[in-house]
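Asker: Mind looking at a prediction? Sequence and model below.
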Amino acid sequence: MQQREIKLEQIEQTIRKVLARGGEFSFYPGGTSMQPFIVQGRDKVTLAALPDRIKKYDIILYKRENGTFVLHRVTGKKENAYIFRGDNQFSDEYGIKREQMIGRVTEIIRGDEVIPVNDIKHRMWAGFWVNTVFFRRVKRFCLKCRKKK
């Protein structure tokens, strides 16, 4: 099947309708913010409707107030808003409301392999990755210092 690039803003309403009716929507996300787990051009993600309860480590497609679409992982909740961070990032994004969220990733398709994101293996990996951000930040800083010498 031939792939073609379509901007999410062009099909946002269609995606929302499909998910609201219990369907699924798959696409190839762009960008590097979710590496190493989701790699642009290699991995396809499948979205489903948001569950009643959004959990820490869920991967959610949401829309920022400036109109940008973002696929990031939930790292926490504060009052009535959620905290998100890309796996390849070190800073949290605060204040994302449920109304901004479009769908939750249920699986990653990598070639012939289907990776369900709600299985115990993935949730353990996600917990490790999210909770070691400080150490990864220190490692990155040290590598930069070595390059400067």
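Answerer: Structure received. All of these numbers come straight from a predicted model, not from anything done at the bench.
Asker: switch to C-alpha atoms for all contacts and neighbour counts from now on
Answerer: OK.
Asker: Where does Thr106 sit: helix, strand or coil?
Answerer: strand (DSSP: H, G, I helix; E, B strand; the rest coil).
Asker: One more: Leu61?
Answerer: Under three-state DSSP, Leu61 comes out as strand.
Asker: who's in contact with the residue lying closest to it once chain neighbours are set aside?
Answerer: In this structure, Leu61 finds its nearest non-sequential neighbour in Leu71, 4.4 Å apart by C-alpha to C-alpha, 6 or more residues apart in numbering. For Leu71, the contact set (C-alpha atoms under 8 Å, 6 or more residues apart in numbering) comprises Pro29, Met34, Ile59, Ile60, Leu61, Tyr62, Gly86.
Asker: now the helix or strand harbouring Leu71, how far from the chain's geometric center?
Answerer: Using DSSP states H and E, Leu71 maps to strand 69-78. Distance, stretch centre to chain centre, for strand 69-78: 7 Å (C-alpha atoms, centre = their mean, to the nearest Å).
Asker: try this one side by side with the last:
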Amino acid sequence: MRLVDTRAYVGMLRELVEQGKEVRMVISGSSMAPFLIHGRDSIFFCTPERELRKGDIVFYERPGGQFVVHRICGVHGESYDLIGDGQTEIEHNVRREQIFARVTQVERKGKRLAPGSFWWGFFEKVWIRMIPLRPMGNRIYRLLQGRRSAHRENEREKT
């Protein structure tokens, strides 16, 4: 496996977006869990072609040069409040010029999801309002995932 500098890689993807292309990237990091899982899921993104709004997933660059994919949880003119689906701390005052792409669809658990699908809508409309309850929701999600894995293992042993 070849390692690539993250800044160079995302910089190249950003150039493609600025040329009007839609780009696909595998998720790295855990801030968007449980919706998007590190190494398993992918995002598809392009230049925002409309006004950004609450619930949109965006790709942006922090002043220190870190590239981040988070969801908009507040709009204040030309600045935004952003948060990862797995987080409880809101990042305030992200300027519009820091945002270079909007996520248009995702590949989650091997299936393509776009706005209008059940899970997209759940995280966009319901999960965004549950910020104080997210730690409990994440624990329940992990517990359910563990039970599903144990069930699948038991089924394999039976065959």
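Answerer: In hand now; what should we look at? Computed from a prediction, not measured in an experiment: that's the story for all the values here.
Asker: residues in the second structure aligned with the strand holding Leu71 of the first structure?
Answerer: The counterpart of strand 69-78 of the first structure in the second structure, using TM-score structural alignment, spans residues 67-76.
Asker: Measure how whichever strand or helix holds Glu107 of the second structure sits relative to strand 67-76, angle-wise.
Answerer: Using DSSP H and E, Glu107 of the second structure falls within strand 99-108. Here strand 99-108 of the second structure runs at an angle of 110 degrees relative to strand 67-76 (axes from the mean of the first three to the mean of the last three C-alpha atoms, to 10 degrees).
Asker: residues in contact with strand 99-108 of the second structure?
Answerer: For strand 99-108 of the second structure, the surrounding residues in contact (C-alpha under 8 Å, 6+ apart) are 14, 17, 35-37, 40-48, 56-61, 112-115.
Asker: picking that back up, now the match of strand 69-78 of the first structure: buried residues?
Answerer: Judged by neighbour count (16 or more other C-alpha atoms under 10 Å), stretch 67-76 of the second structure contains these buried residues: Phe67, Val68, Val69, His70, Arg71, Ile72, Cys73, Gly74, Val75.
Asker: separation between the fifth one and Leu133 of the second structure?
Answerer: Read that as Arg71 of the second structure. As defined by C-alpha to C-alpha, to the nearest Å, Arg71 of the second structure lies at a distance of 17 Å from Leu133 of the second structure.
Asker: Based on its surroundings, how many neighbours for the residue opposite Val17 of the second structure in the first structure once aligned?
Answerer: Matched across to the first structure, Val17 of the second structure falls on Leu19, judged by TM-score structural alignment. Other residues lying near Leu19 of the first structure total 19 when counted by other C-alpha atoms under 10 Å.
Asker: What residues does the residue nearest to Leu19 of the first structure when sequence neighbours are not counted make contact with?
Answerer: Among residues not flanking Leu19 of the first structure along the chain, Ala49 sits closest, at 4.9 Å (C-alpha to C-alpha, 6+ apart). Taking C-alpha under 8 Å, 6+ apart as the contact definition, Ala49 of the first structure lies against Leu19, Ala20, Gly22, Gly23, Glu24, Ile102, Gly103, Arg104.
Asker: In ChimeraX, how would I select the buried members of those?
Answerer: Filtering those down to the buried ones (16+ other C-alpha under 10 Å) takes a single ChimeraX command:
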select :19,24,102,103,104
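Asker: related to what we said a few turns ago, which ones among the contacts of strand 99-108 of the second structure map onto helices?
Answerer: The helices, defined by DSSP state H, take in Arg14, Val17 from these.
Asker: Understood, closing this out.
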